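Asker: What would the 3D arrangement of this be:
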Amino acid sequence: MSATTAVAPSVHEELLDHSADEHASRRVVVVAIDGSDRSQQAVDWAIDNILRAAQDSVVLINVRPLAVQLGYPTALGDFGAEYQSIEDANREASHELIRKTAKKFVEKDIPIRGIALRGDAREELVAKIDELKAQLVIIGSRGLNTVSRALIGSVSDYVVHHSSAPVIVTKF
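Answerer: Prediction:
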């Protein structure tokens, strides 16, 4: 008996685009966010120390997890509606996070795009960074210890080792 794994289709949702008309001549900076305090600190640090409204165009990216379907339809019930409810809630939370965070960039007149993705954060981020031809990536560190990083993996560590662009990992 062989087991096959279904791979969920990639999701790319362009939420907002407050980018400048001369976008092509600007440095494309990807800022990855996950809603954590460290992620928001990375955003604030990037605005205060790295980003310049006249030179940069920011692409704000959030990768939401795949909803896990806990069971298959049985005589006891179909879990499809519950699964879809979780997917919808994750999608709305991701979009709200991007909209809320984007306001910080808009206030500083920094051109901004917002993109919501779904899947494994490590792989989705690296693929989107390559697709956007980003010149810089800014990401916060969750502050995992060595054992946790080895067991569950670190998104920032993966991006550092697999991204085609230079990566700044902030740690507070």
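
Asker: Going by C-alpha atoms from here, please, whenever you check contacts or count neighbours.
Answerer: Will do.

Asker: Assign residue 96 to helix, strand or coil.
Answerer: Three states are possible here, and by DSSP: H, G, I helix; E, B strand; the rest coil the one that applies to residue 96 is helix.

Asker: one more to line up against the first:
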Amino acid sequence: MSNENRYTVVVGVDGSPASKAALGWAAWHAGLVGGSITAIMAWHLPMIYNWEVPGPEGLEHEMAKKLSALIDEVAADKTSVQVRKEIAEGHPARALLDAADETQADLIVVGNRGHGGFTEALLGSVSQYVVHHARCPVVVVREPQRA
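Answerer: Prediction:
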């Protein structure tokens, strides 16, 4: 159990349909077990030819707004679930695993694929890495089928 003796679910959110489905599932599940959610949105700007990039403050602010909007869109009807929002710098898989360790998460929830490169992949690189390295159970939620 988590350090507050409350069931904790860490969920990765990037705005993709699969991550929205993961957030919805995590909120539903946390509601069933009286738990809380830590929703993680991660950013990573690799160094390319020593280019100067704008400070991360603006990027983090925009991502925080996007994360709040996604939570409102997807989990607004699950008002009994406490949602902690976290913007993390670094690779998304590492950010999820670190957050799970820090919160002593009981479960990690990820979408089967996000905004990565190979949209044909059945399991994205982040979800695959998390499945193989997590210290707690992991649920991979598939993107809803389009009609």
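
Asker: what's the TM-score here?
Answerer: The pair, once superposed, lands on a TM-score of 0.76 when counted by TM-score structural alignment, normalised by the length of structure 2; 134 aligned residues with a C-alpha RMSD of 2.5 Å.

Asker: residue contacts, the spatially most central residue of structure 1?
Answerer: Residue closest to the mean C-alpha point of structure 1, counted by C-alpha atoms, centre = their mean, is residue 62 at 2.5 Å. Counting by C-alpha atoms under 8 Å, 6 or more residues apart in numbering, residue 62 of structure 1 makes contact with 32-34, 94, 97-98, 115-117.

Asker: Next: residue 112 of structure 2.
Answerer: By C-alpha under 8 Å, 6+ apart, the contact set of residue 112 of structure 2 is 18-19, 122-124, 127, 140-143.

Asker: Using JSON lines, please lay out those together with secondary structure, distance to residue 94 of structure 2 and neighbour count.
Answerer: As requested, those are arranged in JSON lines below (DSSP: H, G, I helix; E, B strand; the rest coil; distance: C-alpha to C-alpha, whole Å; neighbours: other C-alpha atoms under 10 Å):
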{"residue": "18", "secondary structure": "helix", "distance to residue 94 of structure 2": "19", "neighbour count": "24"}
{"residue": "19", "secondary structure": "helix", "distance to residue 94 of structure 2": "16", "neighbour count": "26"}
{"residue": "122", "secondary structure": "coil", "distance to residue 94 of structure 2": "20", "neighbour count": "11"}
{"residue": "123", "secondary structure": "coil", "distance to residue 94 of structure 2": "17", "neighbour count": "17"}
{"residue": "124", "secondary structure": "coil", "distance to residue 94 of structure 2": "14", "neighbour count": "19"}
{"residue": "127", "secondary structure": "helix", "distance to residue 94 of structure 2": "11", "neighbour count": "24"}
{"residue": "140", "secondary structure": "strand", "distance to residue 94 of structure 2": "16", "neighbour count": "21"}
{"residue": "141", "secondary structure": "strand", "distance to residue 94 of structure 2": "19", "neighbour count": "21"}
{"residue": "142", "secondary structure": "coil", "distance to residue 94 of structure 2": "21", "neighbour count": "18"}
{"residue": "143", "secondary structure": "coil", "distance to residue 94 of structure 2": "22", "neighbour count": "17"}
